[in-house]
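1. Quick one: sequence plus predicted model below, questions after.
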Amino acid sequence: IVEKNNFIIYLKNNYAAIKKKYKKTIAYSISKAAKQHFIYAKDDDIKKAVALYKLYNQKNMPHVKDTDYTNFKKLLLQLQKNNNVLVRKVENEKQELMSIALIIKDNKRYYNILNTTTEEGRKTEANYFLYNNILQELCNQNMLFDFEGSDLPGVKKFYEKFGAINQPYFYWHYNLLPKPLQWLKK
């Protein structure tokens, strides 16, 4: 059993109360992004969000096949019919996509499922702008914003800057291979 990170923010408070919990180090990033004249917008193009995520992440996830992405898009489209999917994006003044997030919701939580930031978006802190606006949009609800877990140091630090609380979960893996082969899987 391994403890894994999962970061959440309570949305029941107003935006000022949520922002008050941000780490001081985030102010520079949000300020830098604000100077870019970014546009925060709703989107409904699930396929674009998934395609961009695949483009930027497929080399790190070779085990995820095209059929997995296709099936995932089908699931998302079904969820979208019930208004359980949000796509939010940040564009620059030229309407070039800088950062995009795909969020699934149920009656208790918003789940941060996919997030992709372009190279230009990284340079201009677009992802800080995106999540600051998402939290501002979703505040004042009796819901949680679930960043989803990450044990990657940079991602973990990013979530913590927004004042997210670590609500760990436990991962259990059992190897069903025959004893002589189990050591190969370690």
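-> Okay, I see it.
2. Please count neighbours and contacts with C-alpha atoms only from this point.
-> Fine.
3. Tell me the spatial nearest neighbour of residue 182, not counting adjacent residues.
-> residue 175 (6.6 Å; C-alpha to C-alpha, 6 or more residues apart in numbering).
4. For that neighbour, what is the enclosing helix or strand?
-> Using DSSP states H and E, residue 175 falls within no helix or strand.
5. so how far is residue 84 from it?
-> Distance, residue 175 to residue 84, using C-alpha to C-alpha, to the nearest Å: 35 Å.
6. ok, now residue 3?
-> Distance from residue 3 to residue 84, by C-alpha to C-alpha: 29 Å.
7. Tell me which of the two has more neighbours.
-> residue 84 (16 against 11; other C-alpha atoms under 10 Å).
8. Let me see the contact set for the more buried one.
-> Going by C-alpha atoms under 8 Å, 6 or more residues apart in numbering, residue 84 touches 104, 105, 106.
9. In addition, the following structure is provided for comparison:
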Amino acid sequence: MIQYIKRKNLDVLKYDTCIENSIQSRIYAFSWYLDLVADNWDVLVLNDYQAVMPLPWKRKFGLKYITQPFFCQQLGIFSLHTIFKEMQERFLNKIPKKFLKISINMNSNNFSSAKMIEKKNYILSLDASHDTIFKSFSKGRKHAVKVGERNQLEIKEVSLELLIEIKKDNYNYMPSPIYYFSILRNLSKYMIDNNIGYVLGVFKDDILLGGVFLLKQKNRITYLFSSFTQFGKKLKGPTFIINKILEKNANTNLIFDFEGSNIKGIASFFKSFGAKKENYYQINLTKYFSQ
């Protein structure tokens, strides 16, 4: 039986245990993560938490709608045992009709259908030596690594606030910037305090060129946020720091999750590290219910 359970009535221990041990486990679905990124969220629960589907939602003009939160690439169904397409359909049909607009990303282990929009992620397995990983880089990416090395770039831990300032100064479009950065700050504080995340900067002669905010959970390192100055990009700072992270974590069971993208230029950059495409799917249930 699938039940709709409000966040306040959730058995958090059972829910997080399901997420932790699920076949589809992703950091985005833990209760503490959703508490940080979602305005509100409830859950569809199968039996005694054998499978769950978190539903993040907002309210506008008194109307409720489900929408994917910032910094939360993949949600969907998380299960302790293999589920089939029929069970996924049962979950989707249990989403309450009170949500008038529904747009949510499933995870890459869930099923696709003709009613879903394909989205792209890129991942790289680190279960080989760095030399082997480096060989899979494109010719241009190998050159960019050498440019960074010739410029004697350095990596140090930095404050996220410095990267936020670089983002504000060097990027033209930001979605709801005040809200976006507020969530990012809350995430970074929690992650760093709990040794789940870390922020690294790239420097040239003590000048900060940019950096990245990474999450580490189970066997996955997630490239959650980055920002670089134009000078930093010219000196190949983004390539330099990603390569150093891959080098440090080579010969492990970890996966480096680039987190996208559907934007052609960014996707090409991630792919050039030898990353493999991982499809996941977005559901628009407004259309789904109308068919």
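-> Cool, got the structure. Note that the structure is predicted; figures quoted are calculated from it, not measured.
10. Output the contacts of residue 84 of the first structure in TSV; the columns should cover neighbour count, distance to residue 98 of the first structure and secondary structure.
-> What follows is the contacts of residue 84 of the first structure, written out as TSV (neighbours: other C-alpha atoms under 10 Å; distance: C-alpha to C-alpha, whole Å; DSSP: H, G, I helix; E, B strand; the rest coil):
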residue	neighbour count	distance to residue 98 of the first structure	secondary structure
104	19	21	strand
105	20	23	strand
106	12	27	coil
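11. How are the strands of the first structure distributed by residue range?
-> Ranges of strands within the first structure are 2-4, 7-10, 39-43, 85-91, 97-105, 109-117, 144-148, 165-166, 169-171, based on DSSP state E.
12. Indicate which one of these is closest to residue 57 of the first structure.
-> For the strands of the first structure, the distance to residue 57 of the first structure is smallest for strand 109-117, at 8.8 Å, taking C-alpha to C-alpha.
13. hang on, the earlier thing: would JSON lines of the strands of the first structure with distance to residue 22 of the first structure be doable?
-> JSON lines is the format used below for the strands of the first structure (distance: least, C-alpha to C-alpha, whole Å):
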{"stretch": "strand 2-4", "distance to residue 22 of the first structure": "22"}
{"stretch": "strand 7-10", "distance to residue 22 of the first structure": "11"}
{"stretch": "strand 39-43", "distance to residue 22 of the first structure": "20"}
{"stretch": "strand 85-91", "distance to residue 22 of the first structure": "20"}
{"stretch": "strand 97-105", "distance to residue 22 of the first structure": "20"}
{"stretch": "strand 109-117", "distance to residue 22 of the first structure": "18"}
{"stretch": "strand 144-148", "distance to residue 22 of the first structure": "14"}
{"stretch": "strand 165-166", "distance to residue 22 of the first structure": "11"}
{"stretch": "strand 169-171", "distance to residue 22 of the first structure": "23"}
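14. Residue 133 of the first structure is nearest to which of these?
-> Comparing these by C-alpha to C-alpha, strand 39-43 comes nearest, at 7.1 Å.
15. First-to-last residue distance for stretch 38-48 of the first structure?
-> End-to-end for stretch 38-48 of the first structure, by C-alpha to C-alpha: 19 Å.
16. Buried by neighbour count: which residues of it qualify?
-> Applying a neighbour-count criterion of 16 or more other C-alpha atoms under 10 Å, one finds 38, 39, 40, 46, 47 buried in stretch 38-48 of the first structure.
17. Pick the one among the residues you listed closest to residue 20 of the first structure.
-> Residue 20 of the first structure lies nearest to residue 40 out of these, by C-alpha to C-alpha, at 21.3 Å.
18. if I read this right, the closest one contacts residue 92, doesn't it?
-> No. Residue 40 of the first structure is not in contact with residue 92 according to C-alpha atoms under 8 Å; the separation is 9.1 Å.
19. where along the stretch 51-200 of the second structure do the helices fall?
-> In the stretch 51-200 of the second structure, the helices defined using DSSP state H, counting those that start in this stretch lie at 85-93, 130-135, 139-150, 160-170, 177-193.
20. What is the burial count for residue 148 of the second structure?
-> By other C-alpha under 10 Å, the residues close to residue 148 of the second structure number 22.
21. Kindly apply the preceding question to residue 107 of the first structure instead.
-> Other residues near residue 107 of the first structure come to 9 when the count uses other C-alpha under 10 Å.
22. For it, which non-adjacent residue is spatially closest?
-> Distances taken as C-alpha to C-alpha, 6+ apart put residue 143 closest to residue 107 of the first structure, at 7.6 Å, once the chain neighbours are dropped.
23. The residue nearest the centre of the first structure: what's it in contact with?
-> Taking C-alpha atoms, centre = their mean, the centroid of the first structure lies closest to residue 112, which sits 3.9 Å from it. Neighbour list for residue 112 of the first structure: 101, 102, 103, 104, 145, 146, 147, 148 [criterion: C-alpha under 8 Å, 6+ apart].
24. between these, which is nearest residue 32 of the first structure?
-> Looking at the contacts of residue 112 of the first structure and their distance to residue 32 of the first structure, the nearest is residue 101, at 19.9 Å (C-alpha to C-alpha).
25. Determine which residue in the second structure is aligned with that closest one, please.
-> Alignment note (TM-score structural alignment): residue 101 of the first structure maps to residue 212 of the second structure.
26. Nearest residue to that match in space, please, no chain neighbours.
-> Ranked by C-alpha to C-alpha, 6+ apart and with sequence neighbours excluded, the top spatial neighbour of residue 212 of the second structure is residue 226, at 4.3 Å.
27. just checking, that neighbour touches residue 210?
-> Yes. Residue 226 of the second structure lies in contact with residue 210 (C-alpha under 8 Å); the separation is 7.4 Å.
28. The two: which is more packed in?
-> Taking neighbours as other C-alpha under 10 Å, residue 226 of the second structure and residue 210 compare with residue 210 leading, 28 against 19.
29. so what's the more buried one closest to, chain neighbours aside?
-> residue 228 is the one closest to residue 210 of the second structure (C-alpha to C-alpha, 6+ apart), at 3.9 Å.
30. Thank you kindly, that will do.
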